[in-house]
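# after the sequence you'll find the predicted model.
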Amino acid sequence: MLALAALMAAATIPAPPPTIVSAAPDHVSLTVYCDPNRPPGNAMALRRLSDFALVTETRTATLPASDAVLPFEGVLDYIVPVSAIVTGLPAAR
């Protein structure tokens, strides 16, 4: 009887969604934005950088029609989460 109860309890626990991994980018580009106030001909002050760069990656992953976990592996730990854009998904239900 105890085994039947354990089997029934296990049957009601949903399986976790699959994890889909895209471990490496298909394409990477770099855009460097320079300080517009730096006088022409002046070298960048490497100790006081006011320039910054934007790294853009394109990754491909095949997702199931159901729920899935899509981790962003191989990217910097301090990525701004809201800057991630996922495209190619069907319209929301």
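Sure, I can see it. Numbers count the residues shown, from 1 in each chain.

# switch to C-alpha atoms for all contacts and neighbour counts from now on
Will do.

# just give me the neighbour total for the closest residue in space to Ser29 that isn't next to it in sequence.
Nearest residue to Ser29, sequence neighbours excluded (C-alpha to C-alpha, 6 or more residues apart in numbering): Thr56, at 5.2 Å. The number of residues packed near Thr56 is 12, by other C-alpha atoms under 10 Å.

# look up how far Glu57 lies from Ala6.
Computed as C-alpha to C-alpha, to the nearest Å, the Ala6 to Glu57 distance reads 47 Å.

# put this beside the first:
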Amino acid sequence: MWRLEKGVAEGSTEIPKGEALPLEYNFVGLNAISFDKGCYVGQELIARTHHREVIRKRLLPLKFLDNNGKEVEGKVIPGSDVINTVSNKTLRSVT
């Protein structure tokens, strides 16, 4: 439950191999990436992306609420909107 609430992926079963950047899966917050260590494969890309602060997608925990503000239990209906409650902007529809 902790892992899901914090948006932490379950290793290679949830992280596509060869398609994902460690930054997209919150590895910095887990101290799984070193920016002080010497060279490693992909180090330049990871460091550049981290310092530019441009991460186009990221794994985040979501909480789904109904129109009354109560948390939805069970499945979410496809076509439901994902809304940022702070800005009140629609981010995406659930597919």
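Alright, I've got the coordinates. Source: prediction; values computed, not measured.

# what's the TM-score for these two chains?
The TM-score (TM-score structural alignment, normalised by the length of structure 1) is 0.25; 50 aligned residues with a C-alpha RMSD of 4.9 Å.

# tell me which of Ala6 and Glu57 of structure 1 has more neighbours.
Using other C-alpha under 10 Å as the criterion, Ala6 of structure 1 and Glu57 rank with Glu57 on top: 14 against 10.

# these two touch, right, the more buried one and Val28?
Yes: between Glu57 of structure 1 and Val28 there is a contact under C-alpha atoms under 8 Å: 4.5 Å.

# re the thing from before, settle this for me: the residue nearest to Ser29 of structure 1 is touching Leu30, isn't it.
Yes: counting by C-alpha under 8 Å, Thr56 of structure 1 does reach Leu30; the two are 6.4 Å apart.

# scan structure 2 for its longest helix.
Across structure 2, the longest stretch assigned as helix under DSSP state H is helix 43-52.

# buried ones in the helix or strand following that one?
The C-terminal neighbour of helix 43-52 of structure 2 among helices and strands, as given by DSSP states H and E, is strand 81-84. By neighbour count on 16 or more other C-alpha atoms under 10 Å, the buried set for strand 81-84 of structure 2 is Asp81, Val82.

# packing partners for the next helix or strand after strand 81-84 of structure 2?
With elements assigned by DSSP H and E, the helix or strand that comes after strand 81-84 of structure 2 is strand 89-93. On a contact count with 3 or more C-alpha pairs under 8 Å, 6 or more residues apart in numbering; DSSP states H and E, strand 89-93 of structure 2 meets strand 81-84.
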